[in-house]
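> coordinates only, sequence not included:
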């Protein structure tokens, strides 16, 4: 997962979703946009959707773990 080079727009979408989750205000539009982005990127990169989603969440929610 650490070797995935995520596009900046997908990382930004996940950051927006994470901020909304933390505020208790996640919208369906944001959640859908993230999932659509994950699905599209996974298909384009030939990766599993779950691997992409887990890796993306890790770099957004636990950035210190990626730096170590």
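Nice, I can see it. Keep in mind the model is a prediction, meaning the values are calculated, not measured.

> make it CA atoms for all contacts and neighbour counts henceforth
OK.

> helices or strands up against the longest helix along the chain?
When the chain is parsed with DSSP state H, its longest helix is helix 28-45. Where contact means 3 or more Cα pairs under 8 Å, 6 or more residues apart in numbering; DSSP states H and E, helix 28-45 is packed against helix 8-23, helix 49-61.

> okay, those helices in CSV with mean neighbour count and distance to residue 38 next?
CSV is the format used below for those (neighbours: other Cα atoms under 10 Å; distance: least, Cα to Cα, whole Å):
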stretch, mean neighbour count, distance to residue 38
helix 8-23, 16, 7
helix 49-61, 17, 6
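
> quick one: closest of those to residue 37.
Among these, helix 8-23 comes nearest to residue 37, with 6.2 Å by Cα to Cα.

> residues in contact with that closest one?
The contact list for helix 8-23, computed with Cα atoms under 8 Å, 6 or more residues apart in numbering, reads 26-27, 30-31, 33-34, 37-38, 56-57, 60-61.

> second one coming, line it up with the first:
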């Protein structure tokens, strides 16, 4: 039972990476559709954007929760772990 509580660092990194990829997708959509204030988005564009935004929000929430849990389990500050995770995500994207 206790095993389930322990998050591996790699798992936290994976969740953060997924959240960042989802955020990039939201930014790409916003860029390709143009600002909604200047361009009337179609229903399809709006639905696509909202789906992507919700996915990012959910993934980001999961990533933040995993990060907080990992930090708590190891008695480290959240900021410290966040910095390590961002470094690891950055490294893996360069490979």
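Happy to help now that I have it. None of the values given here were measured: they were computed from a predicted structure.

> care to give me the TM-score?
In this superposition the chains share a TM-score of 0.72, using TM-score structural alignment, normalised by the length of structure 1; 58 aligned residues with a Cα RMSD of 1.7 Å.

> from residue 8 of structure 1, how far off is the residue nearest to the spatial centre of structure 1?
Of all residues in structure 1, the one closest to the mean position by Cα atoms, centre = their mean is residue 56, 3.7 Å from it. Using Cα to Cα, to the nearest Å, one gets 11 Å for the distance from residue 56 of structure 1 to residue 8 of structure 1.

> got it, and residue 29 of structure 1?
As judged by Cα to Cα, residue 29 of structure 1 and residue 8 of structure 1 stand 19 Å apart.

> in structure 1, what residues pair with stretch 70-78 of structure 2?
Aligning stretch 70-78 of structure 2 against structure 1 (TM-score structural alignment) gives residues 41-49.

> hang on, the earlier thing: between the helices and strands packed on helix 28-45 of structure 1, which one is closest to residue 67 of structure 1.
helix 49-61 (9.2 Å).

> packing partners of that closest one?
Using 3+ Cα pairs under 8 Å, 6+ apart, helix 49-61 of structure 1 sits against helix 8-23, helix 28-45, helix 63-67.

> can you redo those helices as TSV with distance to residue 52 of structure 1?
Converted to TSV, those look like this (distance: least, Cα to Cα, whole Å):
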stretch	distance to residue 52 of structure 1
helix 8-23	11
helix 28-45	6
helix 63-67	15
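
> out of those helices, flag the one nearest residue 51 of structure 1.
Taking Cα to Cα, helix 28-45 is the member of the helices and strands packed on helix 49-61 of structure 1 nearest to residue 51 of structure 1, at 8.4 Å.

> list the buried residues of that closest one.
If you call a residue buried by 16 or more other Cα atoms under 10 Å, then helix 28-45 of structure 1 has these buried ones: 30-31, 33-35, 37-39, 41-42.
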